[in-house]
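In: coordinates only, sequence not included:
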């Protein structure tokens, strides 16, 4: 009986596996294509909205897209069936076609489809518009995640591959405007957790919790002056009705297992949204081999090294957001987030030196183990007051974050043979953390439809602590504390900032100018070396931008931008490090901020299928 049950389970698992593979093989292999032409000129109808739905459920589209500049379209569909494809264009009568795809007819070519001018006299007009997925503005490009049907099943990281000016490579590494130096904001507020671990966090977030993603390539005066290539601003969705929604997700691969959930609850004026995800990730074994031949020596002729390594770890992410509408003019919102993670790397190595005849001269083996833990806990509290004039806002916000970052490593040597230099087993442990308090007051006033201004002040208090202890083993194997190699410091930083910005919008022309001032106080205390120092910085950061809208999805921009980079404590610390007598080092406490100036002219064209962004840039750096 037990054997029958066991065989039944095996057959059931095998059949489910076969079904899943068969389904996966079918999905994504269907397509429909054609070209939409103007009925009079017989020219391609550009950027016409395409809406594809199943015939038995026409109200719910399975695909939203636009035709290309020449009117052509080629769309992929997931499952077979009978579909309706609907075309709409400004000033034209809508066109609808029916088609079917099946296992025997996977690719459908609708050929030429004509769309005519709308000349009908109507008693009443019902306007039905489909929002464009991509919108280009003066200083940013916005991708509407909620209007893309793929967001119902994908993660935010997967949707990010569609966002213009953002690239996600095969290893899920993210770049904005060609650089990995970018910041992540959520609803306009900086989010250190996402900025430090964007891939892991965005992979954990379901895309149906996101309204849109803004790519800000030219940060203006409102944003921190510390140099970044751009900002990803993620706009989340609040609940739109009474009740609750819950979404669960999960998956597995040969290197990763993950799962999580997202939920929203709304009752009257109170809204709460929560998100949690857990990831476990492990890598395949890595191998590294190196060979070196010394042509100046016959004795130490060949050096050969072999290393093997493997790493694994887990990552957890959770967030909670809420808001309460006091009345039509006052809104309170809050958010909390928690992230923890730890990774382990183990490695084994072997090194051997041989002479010209291949005989061993010296050699040794090594064993290494590195463990690191990181995380962040933080919270936001915002109060927003709206004035009677639409768009006029006064916002006060406070943000706190605490980020522990601990590591532990040891290296042991074995099977040593005639090694001519000292090899000592070593152990290192570092307990570090950063706390940050931020208070900010912002005011926005759209004076009229053409002119608007924004201004604000900001204060940041940041404190970083690190206690790094280094131990070396003596000849007896006993570990002893090494004062010179160890570092224990307390680093405080106060930043006071104020900004003013002006924006112009007149027909297709846009302009934006701003100025930001930042004053920085810095104190550092190296407790184990009895060394203290301080520094101050004054930075004035201007920005200027002009744009011209060539078409709804095409723009031409010219801009000047300046970003700063403050010297870190390692560059400022005047303590003379003599632990290595052949490389004595010390810092300069009189260093000032690095100022990077950038001039650029950019042409952007964005559509559903094809995105082009061409830039001519000139940049120079003062006090690099």
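Out: Great, that's in hand. As the structure is a prediction and not an experimental result, all values here were calculated from the model.
In: drop to CA atoms for contacts and neighbour counts, all remaining ones
Out: OK.
In: check which residues of the biggest helix by length in the chain are buried.
Out: For the chain, the helix reaching the highest residue count under DSSP state H is reported as helix 2-26. Residues residue 26 are the ones in helix 2-26 that count as buried (16 or more other C-alpha atoms under 10 Å).
In: mind giving me the packing neighbours of that helix?
Out: Under the contact criterion of 3 or more C-alpha pairs under 8 Å, 6 or more residues apart in numbering; DSSP states H and E, the helices and strands touching helix 2-26 comprise an empty set.
In: I'd like the distance from that helix to the chain centre, please.
Out: Computed by C-alpha atoms, centre = their mean, to the nearest Å, the separation of helix 2-26 from the middle of its chain amounts to 39 Å.
In: ditto for stretch 196-214
Out: Averaged C-alpha coordinates place stretch 196-214 at 8 Å from its chain's average position (C-alpha atoms, centre = their mean).
In: how about residues contacting that stretch?
Out: Applying C-alpha atoms under 8 Å, 6 or more residues apart in numbering, the contact partners of stretch 196-214 are 140-146, 151-159, 163, 172-174, 184, 194, 231-237, 249, 260, 262, 275-278, 315, 317.
In: same deal with stretch 374-383?
Out: With C-alpha under 8 Å, 6+ apart as the contact definition, stretch 374-383 has outside contacts at 193, 330-342, 395-406.
In: ok, now which ones touch residue 166?
Out: Residue 166 makes contact with 160, 174, 175, 176, 177, 178, 215, according to C-alpha under 8 Å, 6+ apart.
In: list only buried entries from the contacts of stretch 196-214.
Out: Of those, these count as buried by 16+ other C-alpha under 10 Å: 140-146, 151, 154-159, 163, 174, 184, 194, 231-236, 249, 260, 262, 275-278, 315, 317.
In: count of neighbours near residue 97?
Out: The number of residues packed near residue 97 is 12, by other C-alpha atoms under 10 Å.
In: second structure for comparison follows:
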């Protein structure tokens, strides 16, 4: 049970980074400038609306996005007659004619109001107009709903195609080579993601995902947790009348059923989506490890392990909104999940002496259960003041969850005679409370200066009870309690934070954003049986800054800096050792400390009116006390892997995203990441460095009769770790879609790795005490058929403020 009295008080001093004279009223020159504010019919600002200015002959003279407060400013090179065309999801595209003369070389629009869309647009029309990759302020956006090969897939498949990201066969996500990142759903924390990002992404259907926001350098408004950056998955949510969809998918590896529905009436709106999924996962690995002493080989271990598991699971999310008037909005949401994610294995182990003589050989069978369930309950309230852009948001969330896992290990010697048995049962209960307040305050009447500030508290508690039984040599069928490996681990983590962020449109070409965040953290835990305790309290000051320069011809240059931290979570600290394979033990580390990262980024982007999109980033990161997986071996050749703070690292590199149309029917987009990583460990006297890269290409061709064809391929190069390296790997797929616009139906047939029964990757580790090589094989060859039917009005988006606990370490599972 969470003890609120253990929360420590903290006073956070909110600092402004720039001198106060920058707040002075600085009016634009107004020369050849078109300005205004985009609002909906209720008078609310419309952020990120697409604005284009057309000449009389139909050619484009300028383009821009509206700001968060709906304001815009576009520079026009010549006088003449023009038309301002404004479009945004959920609104009708609306033209506004105007004239610039030598006497009046600027124009300010007053009272722009976009009418809500009422027509039922065909889905194929939406796909044809919207780019797959877009740039918005502070982020890249991957419009996943326009990618036909995502049909019938999971969130892991979606992120695999997003810019700057890389996803391995298990669903572990990395950004620029780092797995220390935050994954949010609609801007809010998810206990399901925090438990295991890879598992959660494989449980989330691609059909509910509208887009993915990739934020490589988060501002002070975001929690400081997540060294690599933030990923925000935006789901489809409706607000008009009754609408919904049904999706059914089947393949040789999985079967899924995904319903979603939304409705609105008067001041109420509701959306619901569900997910039923049966997933089969199969992999194998061949391990060869040699123990060393003074550089000489001692004991060699050879293992072959096969995993073949079926993982049934389900999830559902319900969101309800109530808007009594134009200034106030209430929201309530529930996201619940449950399932079983076992890791049953069959293994053969052989031990050899230095001269090659077999000293031991046995088979092992491991039966596991990994049942879990949890939920997020959230409440939100937003009030808008009379001053445009001034608003207050209050948010609260409660996230309880439980995990019940166990394994039974049986070892068999010659003649399949039982020689050892071990049982491990673990029950973990988690509770988390989050309270958050955010306030936006315009500092001038023109919306040039906006001050954002907020406070947040996150109160976490976890209780893990684990018990181990093991047999003795004389009676392997009988197991006895192991008191030295059984205990109750109680853990608490409380975070108090505050931030201030100043956004400044200094001119039509310059935008500056500067802020600071303070976070206080209190960690404590104890073992009830052993009586040992630990605690760690620390404070982090997190400055952030961004400077953007708009260049001619739809170009932008951005320079940004931020500081990030990664805190350990219960799964990293839990000392309950997984010894289901007694030659390879995995355990937590209660003494783990947080890691700190300084990172800077220079970005150039081009978003041309002809559809050409280019985004290029140069980045640098310096990591202190990095949290890494570290493996050691003892004199018997038994390895133990846990997370440690044993090495810092430096990393620099570039990532490039490009999207263009070869013809009106043929589009191509590609992402490339290249980085250099250098590990340096003083305690281990170890240095390891090297280059890494990955590239993917995604292309779509639209055929007659509402057919579309899509091809996707990805290659990841050799990458280094502190103790070794991983070899290259690849992934490819093809999809054909047939749309039936009149019936709003879609059928998609996809082939995944059709020419390879499995995909391999080798992991090598070389240390002073051992040398090992693991050849992993992942069986993913699949043919997938998906049927999708939409009914009612097309889904129209409505942004809501949500809790975003992006401060919990979600490193990939080892």
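Out: It's in. Small disclaimer: the values here were computed from a predicted structure and weren't measured.
In: so after superposing, what's the score?
Out: In this superposition the chains share a TM-score of 0.69, using TM-score structural alignment, normalised by the length of structure 1; 500 aligned residues with a C-alpha RMSD of 4.4 Å.
In: in strands only, show me the contacts of stretch 196-214 of structure 1.
Out: Among the contacts of stretch 196-214 of structure 1, the members falling in strands (DSSP state E) are 141-144, 174, 184, 231-236, 249, 260, 262, 275-278, 315, 317.
In: wait, what's in contact with the residue mapped onto residue 324 of structure 2 from structure 1?
Out: Residue 324 of structure 2 is assigned residue 326 in structure 1 as its aligned equivalent, the criterion being TM-score structural alignment. By C-alpha under 8 Å, 6+ apart, the contact set of residue 326 of structure 1 is 269, 332.
In: next structured bit after the helix or strand hosting residue 326 of structure 1?
Out: Secondary-structure assignment from DSSP states H and E places residue 326 of structure 1 in strand 302-327. Under the assignment DSSP H and E, the closest C-terminal helix or strand after strand 302-327 of structure 1 is strand 330-354.
In: superpose on structure 2 and give me the mean offset of that following strand.
Out: After superposition onto structure 2, strand 330-354 of structure 1 sits on average 2.0 Å from its aligned residues (mean C-alpha distance after the TM-score superposition for structure 1).
In: elements contacting that strand?
Out: With contacts defined as 3+ C-alpha pairs under 8 Å, 6+ apart, strand 330-354 of structure 1 has these neighbours: strand 302-327, strand 360-386.
In: which two of the contacts of residue 166 of structure 1 have the greatest separation?
Out: With C-alpha to C-alpha as the measure, no two of the contacts of residue 166 of structure 1 lie farther apart than 160 and 178, at 14.2 Å.
In: with neighbour numbers in mind, choose between those two.
Out: Per other C-alpha under 10 Å, whichever of residue 160 of structure 1 and residue 178 has more neighbours is residue 160, with 20 against 13.
In: isn't the more buried one right next to residue 168, touching?
Out: Yes: at 7.3 Å, residue 160 of structure 1 and residue 168 qualify as touching, with contact defined as C-alpha atoms under 8 Å.
In: and the equivalent of residue 440 of structure 2 over in structure 1, what element?
Out: The criterion is TM-score structural alignment: under it, residue 440 of structure 2 has residue 444 as its aligned partner in structure 1. Assessed by DSSP H and E, residue 444 of structure 1 sits inside strand 426-445.
In: residue 454 of structure 1 - nearest residue in space that isn't next to it in sequence?
Out: Of all residues beyond its chain neighbours, the one nearest residue 454 of structure 1 is residue 444 (4.4 Å), with distances taken as C-alpha to C-alpha, 6 or more residues apart in numbering.
In: the one you found: neighbour count?
Out: A count of nearby residues for residue 444 of structure 1, using other C-alpha under 10 Å, gives 18.
In: separation between it and residue 273 of structure 1?
Out: 27 Å (C-alpha to C-alpha, to the nearest Å).
In: same check on residue 316 of structure 1?
Out: Here residue 316 of structure 1 is placed at a distance of 17 Å from residue 273 of structure 1 (C-alpha to C-alpha).
In: same question for residue 62 of structure 1.
Out: 26 Å.
In: so for those two, which residue has more residues nearby?
Out: A direct count of neighbours by other C-alpha under 10 Å for residue 62 of structure 1 and residue 273 places residue 273 higher, at 23 against 17.
In: which residue lines up with the more buried one in structure 2?
Out: In structure 2, the residue paired with residue 273 of structure 1 is residue 271, using TM-score structural alignment.
In: ok, now which ones touch its match?
Out: 237, 238, 239, 260, 261, 262, 263, 318, 319, 320.
In: now those residues as TSV including distance to residue 344 of structure 2?
Out: Formatted as TSV, the entries for the contacts of residue 271 of structure 2 read as follows, by distance: C-alpha to C-alpha, whole Å:
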residue	distance to residue 344 of structure 2
237	38
238	41
239	44
260	33
261	37
262	39
263	43
318	34
319	37
320	40
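In: just the buried subset of these, please.
Out: Judged by 16+ other C-alpha under 10 Å, buried ones among the contacts of residue 271 of structure 2: 237, 238, 239, 260, 261, 262, 263, 318, 319, 320.
In: residues touching the alignment partner in structure 1 of residue 306 of structure 2, list them.
Out: In structure 1, the position corresponding to residue 306 of structure 2 is occupied by residue 308, as judged by TM-score structural alignment. For residue 308 of structure 1, the contacting residues are 285, 286, 287, 288, 347, 348, 349, by C-alpha under 8 Å, 6+ apart.
In: aligned to the fifth one, what sits in structure 2?
Out: For residue 347 of structure 1, the equivalent position in structure 2 is taken to be residue 345, counting by TM-score structural alignment.
In: roughly how far does the closest residue to that match other than its chain neighbours sit from residue 350 of structure 2?
Out: Nearest residue to residue 345 of structure 2 in three dimensions, chain neighbours excluded: residue 307, at 4.8 Å (C-alpha to C-alpha, 6+ apart). Computed as C-alpha to C-alpha, the residue 307 of structure 2 to residue 350 of structure 2 distance reads 18 Å.
In: what's the answer for residue 377 of structure 2, then?
Out: Separation of residue 377 of structure 2 from residue 350 of structure 2 (C-alpha to C-alpha): 50 Å.
In: so the match of residue 347 of structure 1 sits right up against residue 407, yeah?
Out: No: judged on C-alpha under 8 Å, residue 345 of structure 2 makes no contact with residue 407 at a distance of 10.5 Å.
In: which residues are common contacts for these two?
Out: Going by C-alpha under 8 Å, 6+ apart, residues that sit against residue 345 of structure 2 and also against residue 407 are 366, 367.
In: helix, strand or coil for the residue lying closest to residue 481 of structure 2 once chain neighbours are set aside?
Out: Closest residue in space to residue 481 of structure 2, ignoring its immediate chain neighbours: residue 469 at 4.3 Å, by C-alpha to C-alpha, 6+ apart. When the structure is split into helix, strand and coil by DSSP: H, G, I helix; E, B strand; the rest coil, residue 469 of structure 2 lands in strand.
In: thank you, goodbye.
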